[in-house]
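J.: Sequence plus predicted model, see below.
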Amino acid sequence: MRVPVVQHSGLRRSLRRRRALWTGGEVLVTAGLVLLLLVAHQLWWTNREARRGAEHKVQALEREWGAAGGGDHEGSGTAASSPPARAAGGARVRGQAGAARPSRPVRSQAYAVLVIPRLGLRVPVAEGVSKQNVLNKGYVGHYIGTQQPGQAGNFAVAGHRNTHGEPFRYINRLRPKDLVEVETSGATYTYAVDRTLPQTSARDAGVVRAIPRSVVRPGYGYSEPGYYITLTTCTPEFTSRYRLVVWGRLVSMRPR
């Protein structure tokens, strides 16, 4: 009777393969769970925390302005000049003369509130567009070097479209004549949406100039001085390759 010979080397190789497959499977599952947690953190947790922080800042600003009796105060950063009776393009601007020139806003400090009724948006505006100190907090950031609310020229701001509160996620839904309000310690400035640039280069500096006009797509923008607001964000969603731009014109100013 022939006794079967056990090939120990073959068994060991088979066992090693099974162990390698099992270990590889565990690594893949672990990596998948880590990736899922990272996605959840970016898409849910950062939004939750940023929105909550932004809401608290809006409430704090409103309390501060109320305690100050509506007057300008140190670090508020409202408009430095009053709009004329009629803005560029013939649009009537309603309101009274503004207050005295305020102090310059402190970098990364929130000093105004941006309100877009159509989107149900109410978010702080801070000086500068630093990701860490402004945008990732769920705030809208004011481009340093552009004008302040109500000033002649261009009040230009940026905000995240995805994650970290994503305040500008739906600005592509804005239509002509939709209102955008900027509340400060001294006044509320109301702009009406006028034009939209669906996509341009992230380096298109022309869209935030005093007379905003795209240098990449010159058919979009303006050719005469006025009282403008510019909203910028990333596009397409979940990328930062291009910029989406919405422009508006000042239509009224209401002192506090």
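T.: Nice, thanks for sending it over.

J.: CA only for contacts and neighbour counts going forward, please
T.: Fine.

J.: quick one: contacts for the closest residue to residue 42 other than its chain neighbours?
T.: Residue nearest to residue 42 in three dimensions, not counting chain neighbours: residue 163, with 5.9 Å by C-alpha to C-alpha, 6 or more residues apart in numbering. Neighbouring residues of residue 163 by C-alpha atoms under 8 Å, 6 or more residues apart in numbering: 42-44, 46-47.

J.: putting a second one here so we can go through both:
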Amino acid sequence: MRVPVVHQQGRRRRARYARLLWNGAEVVVTLGVVLLLLVAHQLWWTNRQAREGAERKVHALEREWEGEGEDEGDTGAGAGGGASAAARSGRGSDSGSGDGRPGTGSRAQPRSQPRWDQAYAVLTIPRLGLRVPVAEGVSKSGVLNKGYVGHYPDTAQPGRVGNFALAGHRNTHGEPFRYLDRLRRGDRVVVETRAAVYTYAVDRTLPRTSAGDGGTIRAIPRSTVRPAYGYTEPAHYLTLTTCTPQYTSKYRLVVWGKLRSVRPR
């Protein structure tokens, strides 16, 4: 009679393989969950946080400006008060030319250079349903990741001759410029400050250029990569820049506008 032989070594080997396979599967599942959480954080949570923060900042700026307007109105209640209030706020009567062109009055100009990372204006684009704060600088942590639009340092302020150039995220962190490619010639872009409301009209679009194309934000904007796009004469320009294609940062999309009117607050 034969005695059955149990191959213990083979069983132990198969058990080790099974454990390795199980552990590997656990690692893959864990990595998948972590990856999904990271994607959800980037595409949903950062947008929610940034949009809520940007909306609160817009309301804060509006309340601040309204409060200043009420204070000036109270001061102007007495004899000669209106003139003195206008003088204190730098508001003259010649802020507009009467024909929709930018005026030369001091009221149309910002009072002082904004502090770094300070939100000091509100950008509204009706076609996109967009209303976000504008802050000085284009740093990610201090400006763009808050859902704000950032003003390029050393470019003009709103209402001044030159190029008021702005940057914003296209994806994540509020993605204010996600649909920038939907703008068409003639679309309104409104910039509000404590001093005035500036209305620009979209004029031209550069669908794609390199990330280092600094010519697009010069005082007279003109692409150094695609010279057919841009301008040759001084004017009151607005430049909006963001990444393209979506979910990449390889290229830049550029939209240019020109100032059409200035309305003192």
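T.: Sure thing, it's come through. Since this is a predicted model, take the numbers as computed values, not measurements.

J.: so residue 187 of the second structure makes contact with residue 201?
T.: Yes. Contact criterion C-alpha atoms under 8 Å: residue 187 of the second structure and residue 201 qualify, at 5.5 Å.

J.: So which of the two has more stuff around it?
T.: Taking neighbours as other C-alpha atoms under 10 Å, residue 187 of the second structure and residue 201 compare with residue 201 leading, 20 against 17.

J.: corresponding residue for the more buried one in the first structure?
T.: Here residue 201 of the second structure is matched to residue 192 in the first structure, going by TM-score structural alignment.

J.: secondary structure class for its match?
T.: For residue 192 of the first structure, the assignment made with DSSP: H, G, I helix; E, B strand; the rest coil gives strand.

J.: Checking my notes, the residue nearest to residue 42 of the first structure in a strand, right?
T.: No. Per three-state DSSP, residue 163 of the first structure lies outside any strand segment and is coil.

J.: and the gap between it and residue 189 of the first structure?
T.: To residue 189 of the first structure, residue 163 of the first structure is 28 Å away according to C-alpha to C-alpha, to the nearest Å.

J.: Residue 138 of the first structure now?
T.: Residue 138 of the first structure is 21 Å from residue 189 of the first structure, by C-alpha to C-alpha.

J.: These two: which is more packed in?
T.: residue 138 (30 against 23).

J.: Now do the same contact list for that one.
T.: 47, 50-51, 53-54, 123, 159-160, 164-167.

J.: again, but for residue 89 of the second structure
T.: The neighbours of residue 89 of the second structure, taking C-alpha under 8 Å, 6+ apart as the test, are residue 107.

J.: Check the gap between it and residue 123 of the second structure for me.
T.: Per C-alpha to C-alpha, residue 89 of the second structure is found 22 Å from residue 123 of the second structure.

J.: helix or strand for residue 180 of the first structure, which one?
T.: Assigning secondary structure by DSSP states H and E places residue 180 of the first structure in strand 179-183.

J.: what does residue 25 of the second structure give?
T.: Under the criterion of DSSP H and E, residue 25 of the second structure resides in helix 8-40.

J.: Can you state the mean residue-to-residue distance of that helix versus the first structure?
T.: By mean C-alpha distance after the TM-score superposition for the first structure, the fitted helix 8-40 of the second structure averages 0.5 Å away from its aligned residues in the first structure.

J.: what residue of the first structure matches up with residue 135 of the second structure?
T.: Residue 135 of the second structure maps onto residue 126 in the first structure, by TM-score structural alignment.

J.: Ignoring the adjacent residues along the chain, who's closest to its match?
T.: With sequence-adjacent residues excluded and distances taken as C-alpha to C-alpha, 6+ apart, residue 126 of the first structure is closest to residue 110, at 3.8 Å.

J.: Was I right to think the one you found contacts residue 129?
T.: No. Counting by C-alpha under 8 Å, residue 110 of the first structure stays clear of residue 129, with 11.5 Å between them.
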